[in-house]
Structure formats: structure tokens, C-alpha cells
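Enquirer: here you go, sequence then predicted model.
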Amino acid sequence: MNAMKYIMLMNLTDWLVSSSVHVIKLGTFTRDSHGNMEGFRVSKVNTVDRQRAHTLVTRTGCKARVVVTATNTNDQWVISKSDQKHNHALCTPAMTPFMRSNRAVSKADIDEAITLKEVGVGTSQVMNYLTQQAGGYHNVGFTHKDLYNALQRGKAKEIVDGDVNALIAYFDYKKHDDPGFFMTYSVDESGALYNLIWLDSTSRSDYTCFGDVIAFDTTYKDNLYGRPIMPIVGVNHHHNTIVFATAIIADETSQSFEWVL
């Protein structure tokens, strides 16, 4: 390709929503994309006495890259730099269906798998059935692990929906015991819980007295749902940590933080 100026017919707004970009100067956006073999494996993975089974090395320090740039003058992207020199064997056409970016479990396959699971069919047997139905592993579009993960996500969503209803009912009950209790939440397009924040009358009083400086931490993710739990804290006149509010957010994007604060 040799860094040719190829105009990519891609909508600027849609691309920005789903990709990370860097502002290199006013009105200019760029994205530097590398292959999945860029860089090297972290050293701790190569320890001899590692308890987990060693896996194949998948990072070879490959320098292949494509840089695309866009300006506000039009809604088009330009390939400004391209390096196609790989230091590893490329995926063969026969193996491309098994690349992670090409694999996905369709809703129809998930629904069929759930129906089979409900009558006692094991996941391996479900996978074999779907593979035969598609005409082979190259046509099914996903692996056994992909199917297992998709089924587990469905189970987790059922648990989440039930727990959310119970949590909101509990918070509504708390309002009767504590008139100063406050809770609000937002939902996504499907009606599932997106962000949630709550605080009681003690927290509101503490914020009035000591809310000049606040801090928050989103490192608490060790929970069933993998959602960041975000305590909003401060320090009182005894230098003790106090909690002003607690939030459960969908992700660690600026939109979620703005919603909470």
C-alpha cells in the first residue's frame, strides 16, 4: 500500500464512538492500529515455576501498522502511513474464520442452544449439533469456548435483572425509614440497569460539612457482575474517611463519571 492516500468511506461520528482516538492538533484526529502480535509477552508470564499452564507465545514484536487520519474539513479518513512488514507467518485463508475478530455467536444460535440446554443436552453436544447444522467448524462462526461464554453471559444477565429489582425495592423501602435517603439510576436502550447511585441522610449531612474535597475510586470490581463500584469519599474534622455516596457504574468512561458527579 506504501502509505497511499486512500479515501476511506467511513462515517466520522460512528467511528469515533467505537474507537479510541488521539488529538494531535486542533481539528485533527488520528488512530494508530497495530496487529495482535505487536510488542512482547510480559515477563511474569514466562516464570519457570508458574502454576498455570504455559501457553503459546502470541506476541513477536511485530511492527506492522496502519495509521489513519481525519480532519474536520470532511467526514472522511485518509491512510497516512502503512507498514505491511510482518515478522511472523500470516493467518491462512482456511483459518481466518477462527480469528477472534471474525467469531460471534448469533442470537439464533444462542436461542437454539438455550432450548437444548433446558432439556438436558450438554454444551459439548450442543456445539456438535450446531456445527453439523452449519456444515462444519469453518461455517459455524464460533468455538466451543465462545458458546460457553455466551451461555454464561445469559445466565449472569438473568441474575442481574433479578438482583436489580430486589435492590431497587430495598432502596424504596429505605426511603420510608430515612426521609433523607436518595437513590437514582439510569437504564440503557434495552431497559437494563446502566448507572446507579445512592446515599443516606448521614452522608448528605457529612457532605454539607466536609464536601469541599471529594475523591472516588473505581478499583472495586471483585463482584459477580464485573461492574465498577465507585465510593465517593472525603475526610472529616477527625481525619477519618467518610462516605458521601456509593455508585455502581456501567464502565469507566467520562460519560459515566459525569452522570455520577
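Expert: That came in fine, so what should we check first? Residues are numbered from 1 along each chain as shown.
Enquirer: alpha carbons only for contacts and neighbour counts from here, please
Expert: Noted.
Enquirer: where along this structure do the strands fall?
Expert: 7-8, 22-25, 28-34, 65-71, 77-83, 182-187, 193-199, 215-216, 229-235, 241-248 (DSSP state E).
Enquirer: now those strands in a markdown table, with distance to residue 101 and mean neighbour count?
Expert: Below are the strands of the chain laid out as a markdown table (distance: least, Cα to Cα, whole Å; neighbours: other Cα atoms under 10 Å):
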| stretch | distance to residue 101 | mean neighbour count |
| --- | --- | --- |
| strand 7-8 | 20 | 12 |
| strand 22-25 | 23 | 10 |
| strand 28-34 | 14 | 16 |
| strand 65-71 | 17 | 18 |
| strand 77-83 | 21 | 18 |
| strand 182-187 | 28 | 15 |
| strand 193-199 | 26 | 19 |
| strand 215-216 | 35 | 15 |
| strand 229-235 | 30 | 21 |
| strand 241-248 | 30 | 20 |
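Enquirer: compare these and give me the one nearest residue 259.
Expert: strand 193-199 (8.0 Å; Cα to Cα).
Enquirer: now distance to residue 59 too, for the strands of the chain, in CSV please.
Expert: Shown next, in CSV, are the strands of the chain (distance: least, Cα to Cα, whole Å):
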stretch, distance to residue 59
strand 7-8, 29
strand 22-25, 24
strand 28-34, 12
strand 65-71, 14
strand 77-83, 17
strand 182-187, 39
strand 193-199, 35
strand 215-216, 35
strand 229-235, 33
strand 241-248, 35
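Enquirer: put this next to the previous one:
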Amino acid sequence: MTFNTLEDAAKFYKDYSKATGFSTRVQSTNKKGNEIKNQLITCSRERKWKSKISPTEKTNPSVGLNYPARIYIHILKDIGIWIISKIVLHHSHPCCPNQAEMLKQHRELSMFVRHTIENNEEADIRPSKTYQSFVAAAGGHRELNFIEKNVRNYITREVRNVLELDDAKEFGKYLLRMKEKNQNIFFELELKKDQSIKLAFWADARSRAACEYFGDVISFDTTYNTNR
């Protein structure tokens, strides 16, 4: 079996793992310079581990197992395509195809779910309420291919991040409008590459006049002791 890219080969194994009832992870990648030569993808439970708890202190002793399911992928340089050179299908643990969607790798939020989360967040509906609405609509937790944590993560990483970027732009527009109303207002706004605020300073006409009259400035360090 051949693939045009390494990503296509990895996706093939990921789709297979979802249909079979397990998840995958990249265990090792060999490179020559900046180019990948081959890659080993295994079952995500494949590892040998040793418990930090002494066996004599354990109430239910257990041992680590080695899960051999894996594929080896490498590139044929002459023709520039990827092939699976070796595959091991055996697992030393039971696979559950019916519950594969609940494995972390296979959890997905559809466009409809994302749009609903965004609308509910804008309406100040709590994430727990949003998730419960999905549960009720689907007919139970088992009918969903995501959990409440995925809803919260999406809000934190995507929705609120976008809102913060919009806030920076709107703040800049607000300062410009204030400048148009009163030319004595001074401000300086500097954004980072991701359009978030790096530096912001402003002083209205009254503050500038007071500073010129009294000649004193009080500065507050709002970041003091926050990283300790």
C-alpha cells in the first residue's frame, strides 16, 4: 500500500484504529537533515512502565504490559512515495470499536456543535449547560463523541482567544474615536504578531493638564507578585 504523503499514511492508520477500537501515537521519527526518512506509529497504550508505588504497598498490584500493535512507514526516495513496510495487528488488550469515539484522539466537535458553543458563549450560557443540551438532544452521554472537557477546551482555546483579539482591535478603534473628539488625548497602542495587546498607554486631556500642573505621577505595577 502506498501513500503520497506521510500525513496520508498516518491518517490511514488513525482511521483503522478508530474502526478497530484503539488510538495511536507517534513513537519515533527518523530524519536525515530536515527530511523524515521513516516513522513508527504504535497503539497509544504501547509502552513499558514501572509503577512508582512499591508492590508491597499496593492493594491491587499490577504490571505494565507491552502492546505490540504498530506500523512502520518509510519513504521510497526514487519515486517519492510512502509505504507501510511492516505492520503488527495483535493487541495484548481488548479493543472496543463501539467506544472508540470516546478515546481522546478520536473525539471531534462538528461544525454544528462548534457553532452552538460559540452562540451559547456569546449569550453567557455556562459550558456545563451547553454540554447538557447536547446530551439531551443526543439521548445520552454515550451517543456523543466528545465530553464536557472538550467543550470547555474549545471555548478556552478558540472562542475566547478570538474574542480577545477582537477586543484589542475594538480598543484601538475606541482610542481613535476619542482622539477625534479631543486632540489633546494621547495614546500609544502596540500589538503583537497575533494581534493581541503588547503595550497600551493613554492619557486624556484632564490627566495631561493635571500632570503638567502638579508634576507628579503615580505608577501602579499590576503584575507585581503574579508569577511567584
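Expert: Thanks, I have the structure now. Given the structure is predicted, the values throughout are model-derived calculations rather than measurements.
Enquirer: what's the single longest helix in the second structure?
Expert: When the second structure is parsed with DSSP state H, its longest helix is helix 160-181.
Enquirer: hmm, back to that, among the strands of the first structure, which comes closest to residue 130 of the first structure?
Expert: So among those, strand 193-199 is nearest, using Cα to Cα, at 32.1 Å.
Enquirer: what angle do the closest one and strand 229-235 make?
Expert: The directions of strand 193-199 of the first structure and strand 229-235 differ by 30 degrees, with axes from the mean of the first three to the mean of the last three Cα atoms, to 10 degrees as the criterion.
Enquirer: quick one: contacts for residue 186 of the first structure?
Expert: Contact analysis of residue 186 of the first structure by Cα atoms under 8 Å, 6 or more residues apart in numbering lists 193-196.
Enquirer: and which of the residues you listed is nearest residue 173 of the first structure?
Expert: Among those, residue 196 lies closest to residue 173 of the first structure (Cα to Cα), at 16.4 Å.
Enquirer: identify the residues contacting that closest one.
Expert: Residue 196 of the first structure is in contact with 183-186, 247-249, counting by Cα under 8 Å, 6+ apart.
Enquirer: JSON lines please, covering the contacts of residue 186 of the first structure and showing distance to residue 112 of the first structure.
Expert: Shown next, in JSON lines, are the contacts of residue 186 of the first structure (distance: Cα to Cα, whole Å):
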{"residue": "193", "distance to residue 112 of the first structure": "26"}
{"residue": "194", "distance to residue 112 of the first structure": "28"}
{"residue": "195", "distance to residue 112 of the first structure": "31"}
{"residue": "196", "distance to residue 112 of the first structure": "33"}
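Enquirer: residue 100 of the first structure: which of those residues is nearest?
Expert: Nearest to residue 100 of the first structure among these is residue 194, at 26.9 Å by Cα to Cα.
Enquirer: residue 84 of the first structure pairs with which position in the second structure?
Expert: By TM-score structural alignment, residue 84 of the first structure lines up with residue 89 in the second structure.
Enquirer: okay, helices next: where are they in the second structure?
Expert: Counting by DSSP H, the second structure has helices at residues 6-20, 111-122, 127-138, 148-154, 160-181, 205-214.
Enquirer: quick one on the thing from earlier: okay, buried residues for the longest helix of the second structure please.
Expert: Buried residues in helix 160-181 of the second structure, counted by 16 or more other Cα atoms under 10 Å: 165, 168, 172, 175.
Enquirer: quick one: list the elements packing against it.
Expert: Under the contact criterion of 3 or more Cα pairs under 8 Å, 6 or more residues apart in numbering; DSSP states H and E, helix 160-181 of the second structure touches strand 186-191.
Enquirer: and for the strand it packs on, what's in contact with it?
Expert: Residues contacting strand 186-191 of the second structure (Cα under 8 Å, 6+ apart): 168, 172, 175, 179, 197-205.
Enquirer: any chance of those residues in a markdown table, plus distance to residue 124 of the second structure?
Expert: What follows is the contacts of strand 186-191 of the second structure, written out as a markdown table (distance: Cα to Cα, whole Å):
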| residue | distance to residue 124 of the second structure |
| --- | --- |
| 168 | 20 |
| 172 | 25 |
| 175 | 27 |
| 179 | 32 |
| 197 | 24 |
| 198 | 27 |
| 199 | 29 |
| 200 | 28 |
| 201 | 30 |
| 202 | 30 |
| 203 | 32 |
| 204 | 33 |
| 205 | 36 |
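Enquirer: good, wrapping up.
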